[in-house]
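1. Model the following, please.
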Amino acid sequence: MRLFVGDDWAEDHHDVEVMDSAGRRLAKARVPEGVAGMAKLHAIVGDLVGDDADEADEAEILVGIETDRGPWVAALIAAGYTVLAVNPLQASRFRDRLGFSGAKSDAGDAHVLADMVRTHAHELRPVAGDSARAEAIKVVARTHKTMIWERTRHTQRLRHALGDYFPAALVAFDDLDAADTLELLAKAPTPAQAARLTIAQISAALKRARRRDIPAKAAAIQTTLRSEQLGQPEVVAEAYAASVQALLAVLGVLNTQIKTLQGQVEAHFGQHPAAEIILSQPGLGTILGARVLAEFGDDPTRYASAKARKNYAGTSPITRASGKKKVVLARFVHNDRLIDALTTQAFSALQWSPGARAYYDRQRARGVGHSPALRQLANRLVGILHGCLKTGTLYDEATAWPQLTEKAAA
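-> Have a look, this model is predicted:
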């Protein structure tokens, strides 16, 4: 017996519909989020399965839902249901197949998901059974990266504000989110106050930030801050200074939390069994390796082949062919966090792996641009990582790039 459940989730409730193999609606309901809602869903399914123990054991419950994480999904998996993660874009396109009116409702979406699971379960991706350790790494690694992105956004806001009333600061300070810059700008947020900073004050901030060549840098900063520059009226400058001090406070907190989370990422990643294999890959350190593991997951059955892993990563190209026209394009729908980590790995591997460097140079010699060549290198590195994880072996330069290694030796 097979039952197909469509689960359209919201923040505080779920609209569910249960369908049989023939497409008949057996039950529909709105259940609350949490334990009470899960109990009600189990009761609905239990009534449909029946009281026969053998029949209950043989029953297969497939659930389609537009997410692959959270306590609700974990509870469904723990209950023995097969949970199929449906991309919202897939659900939207499938809804268009059932009607053209454009009507949409939560109950209707639950029906679409149930019917989609019934007819296309073989093409949908089951939620991966990642380990608790991998889930913990994902939580801290994603938060760490989010904090870095937030720091970049606030740094850009600080740059724009300084450019509007204090352009000399942009010349004096190369790194706006550095500790010495934050300290000096907090102490002297207006051009007039900055011009009164002494060499001793500047040197002390540079020393606390562990800068080198402090006397020369302090003198250069002071000269720049005291140089002539275009400015704003005093009252406007003071208003900008208040805004800048707020941004400086946020950046200071972000710097502290990024450092704290980095320690958490390193601690969790160091305890994972696959950490040694991932760290053996060229271009991957502890933080970058943790991000790659977090986004790929560690379920050994999730990727049937290296091609499947490359497709999920978004590094492999897509082909559009119609008649005599054939175009090969990059994938623009992908996991942003994963593609960011893999591209960074590829760029770093150019320095540490002769094989990766030779592969990249060969693409460039064919007339391929920097970004496409880097993406192709990242695609190749994903395949190498898949092979290492599948066989449980560490990265080996000669094995990874046999033709390029032999050519270099010759």
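2. alpha carbons only for contacts and neighbour counts from here, please
-> Noted.
3. separation between residue 352 and residue 224?
-> Using CA to CA, to the nearest Å, residue 352 is found at 39 Å from residue 224.
4. Kindly report the same for residue 96.
-> 62 Å.
5. re earlier: name the residue in residue 352 and residue 224 with the higher neighbour count.
-> Neighbours per residue (other CA atoms under 10 Å) separate residue 352 from residue 224, with residue 224 holding more: 18 against 13.
6. Counting by contacts, list what the helix or strand that contains that one packs against.
-> Using DSSP states H and E, residue 224 falls within helix 214-225. Counting by 3 or more CA pairs under 8 Å, 6 or more residues apart in numbering; DSSP states H and E, the packing neighbours recorded for helix 214-225 are helix 167-172, helix 191-195, helix 199-208.
7. For residue 279, see how far away residue 266 is.
-> On the measure of CA to CA, residue 266 and residue 279 end up 12 Å apart.
8. tell me, what's touching these two both at once?
-> residue 286 (CA atoms under 8 Å, 6 or more residues apart in numbering).
9. Pull the contacting residues for the most centrally placed residue in the chain.
-> In the chain, the C-alpha closest to the average C-alpha coordinate belongs to residue 337, at a distance of 2.4 Å (CA atoms, centre = their mean). Contacts for residue 337 (CA under 8 Å, 6+ apart) come out as 291, 295.
10. Count the residues that sit near residue 276.
-> 18.
11. And the next helix or strand past the helix or strand it falls within?
-> Using DSSP H and E, residue 276 falls within helix 275-279. As assigned by DSSP H and E, the chain's next helix or strand after helix 275-279 is helix 286-296.
12. For the very next helix or strand once past that next one, what is the distance to the chain centroid?
-> Next in sequence after helix 286-296, counting helices and strands by DSSP H and E, comes helix 306-313. Computed by CA atoms, centre = their mean, to the nearest Å, the chain-centroid distance of helix 306-313 equals 16 Å.
13. Report all helices and strands that helix 306-313 contacts.
-> Using 3+ CA pairs under 8 Å, 6+ apart: helix 306-313 touches helix 370-391.
14. Could you point out the longest helix of the protein?
-> Counting residues, the longest helix found in the chain (DSSP state H) is helix 234-270.
15. Second input sequence below; structure requested for side-by-side comparison:
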Amino acid sequence: MQQQHLLVGVDVGCRKHHVAIGGPGGITEQFEITHDARGFAYFFGRVSEQARRQRLPVVVGMEGTNGYARPLDQLVKDKGYTLLNVNNLKLARFKEIFASPTKTDSIDAQQIVTLMMMAPFMEQVKESLQPVLTVSEIEQQLKRLSRRRRQLVQEKVNVQNRMQVDLQSVCPGFLDIIHKVDALYVLRFLSFRSDLRQLARLRPATIRSIPGIGVTKAAMLARWQSSAVFGSEIAWVGPMIVKDAKRLLQLKGAIDSLEAQLEALVKQSLLARILDSIPGFGTISAAEVSGEIGT
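-> As a prediction, this is how the structure comes out:
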């Protein structure tokens, strides 16, 4: 690879990226770019000039494409360059074996180029460099939306666990009656008043006016009202519970919206449809797996 390609190593940072360019004679150029349009233009200007001068096709290696590498990694693909994703764990091992006297971002960019130079001669090194293929927009959407959904689901779990602990401490007995704290009617009930103590005095007709609460659920809440007791911290913990209930309602709505989008995208992806046809997989699991595999 080192004799037939211009090798570009990019050490990705959150605001700046360090770049090293290597040709048949070794490292020829090093520089730093900002993560903005001006920095990207400078990057492609320097790389294209070297490629023109040496008459070599370009291969770009990045540690951790996606993430902070966006949108530079996609711009590299759009430019027609070959893009390699450098395995971060194997690169770390490589840097341990071929340690440099100093540790700087520019040295890391050089070591990415060195790793690419050694790839034709070492099978293990080849495994550290994975080509980033061009994928369809559907797979990209599946990946981003499914990851977003997982983040919101995790946030929902965290908020729900926190709210349950708070309810147990200032509204003892409430959880024993309603059982499922993330049920829509429960969240709407808890967020119906800014002061939880007012909920114990709501009239039956008022409770039944809350969406999702019919005669049966209203009777359950009436049982809690008849024996409602509040802890000494209710004055300041109560508003926290109300805010958490409102946040859970928002999260449930956002998650439902994402799941609807994912279900529609699954129908447009051959890989996702195949996975969805496997017993026990499910549409959301098919969307998540196909998004990761497809990209």
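16. quick one on the thing from earlier: and the contacts of the helix holding residue 224 of structure 1?
-> Contacts for helix 214-225 of structure 1 (CA under 8 Å, 6+ apart): 168-169, 171-173, 191, 194-195, 197-199, 202-203, 206-207.
17. tell me the angle it makes with helix 199-208.
-> Calculated by axes from the mean of the first three to the mean of the last three CA atoms, to 10 degrees, helix 214-225 of structure 1 forms an angle of 120 degrees with helix 199-208.
18. Can you give me the buried ones in helix 214-225 of structure 1?
-> Residues of helix 214-225 of structure 1 classed as buried: 214, 217-219, 221-222, 224-225 (neighbour count, 16 or more other CA atoms under 10 Å).
19. Check stretch 12-29 of structure 1 too.
-> Within stretch 12-29 of structure 1, judged by 16+ other CA under 10 Å, the buried ones are 14-20, 25, 28.
20. Over to stretch 134-148 of structure 2?
-> 138-143, 145-146.
21. Onto which residues of structure 1 does that stretch map?
-> Per the alignment by TM-score structural alignment, stretch 134-148 of structure 2 matches residues 129-143 in structure 1.
22. which residues sit against the matching stretch?
-> Here stretch 129-143 of structure 1 has contacts from 261, 264-265, 268-269, 272, 287, 290-291, 293-295, 297-299, using CA under 8 Å, 6+ apart.
23. from those residues, which is closest to residue 40 of structure 1?
-> residue 299 (30.1 Å; CA to CA).
24. count of residues packed around the alignment partner in structure 2 of residue 268 of structure 1?
-> Here residue 268 of structure 1 is matched to residue 265 in structure 2, going by TM-score structural alignment. By the criterion of other CA under 10 Å, residue 265 of structure 2 has 18 neighbours.
25. Then residue 287 of structure 1?
-> Counted with other CA under 10 Å, residue 287 of structure 1 comes out at 18.
26. do the same with the one 4 residues further on
-> Residue 291 of structure 1 has 28 neighbours, counted by other CA under 10 Å.
27. you'd agree it is up against residue 341?
-> Yes: contact criterion CA atoms under 8 Å: residue 291 of structure 1 and residue 341 qualify, at 6.7 Å.
28. circling back: export the buried residues of helix 214-225 of structure 1 to CSV and tack on distance to residue 248 of structure 1?
-> Formatted as CSV, the buried residues of helix 214-225 of structure 1 follow (distance: CA to CA, whole Å):
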residue, distance to residue 248 of structure 1
214, 23
217, 22
218, 21
219, 23
221, 19
222, 20
224, 21
225, 18
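29. Can you tell me which of these is closest to residue 256 of structure 1?
-> residue 214 (23.9 Å).
30. Distance-wise, check that closest one relative to residue 220 of structure 1.
-> 10 Å.
31. returning to what we had before: inside helices: which ones of the buried residues of stretch 12-29 of structure 1?
-> Going by DSSP H, the helices hold none of those.
32. Tell me which two of these sit farthest apart.
-> 14 and 20 (19.6 Å).
33. quick one: the helix holding residue 224 of structure 1 to chain centroid distance?
-> On CA atoms, centre = their mean, the centre of helix 214-225 of structure 1 falls 40 Å from that of its chain.
34. got it, and stretch 228-245 of structure 2?
-> 32 Å.
35. neighbouring contacts of that stretch?
-> Under CA under 8 Å, 6+ apart, the answer for stretch 228-245 of structure 2 is 159-160, 163, 166-167, 169-174, 187-188, 190-191, 193-197, 200.
36. same deal with stretch 21-30 of structure 2?
-> With CA under 8 Å, 6+ apart, stretch 21-30 of structure 2 has contacts from 2-9, 18-20, 47, 54, 106, 110, 113.
37. Tell me who's in contact with the residue mapped onto residue 47 of structure 2 from structure 1.
-> Applying TM-score structural alignment, one finds that residue 47 of structure 2 aligns to residue 45 in structure 1. By CA under 8 Å, 6+ apart, the contact set of residue 45 of structure 1 is residue 18.
38. Nearest spatial neighbour of the residue of structure 2 most remote from its centre, chain-adjacent residues omitted?
-> Farthest-out residue of structure 2 from its mean C-alpha position, per CA atoms, centre = their mean: residue 226, at 45.3 Å. In this structure, residue 226 of structure 2 finds its nearest non-sequential neighbour in residue 200, 7.8 Å apart by CA to CA, 6 or more residues apart in numbering.
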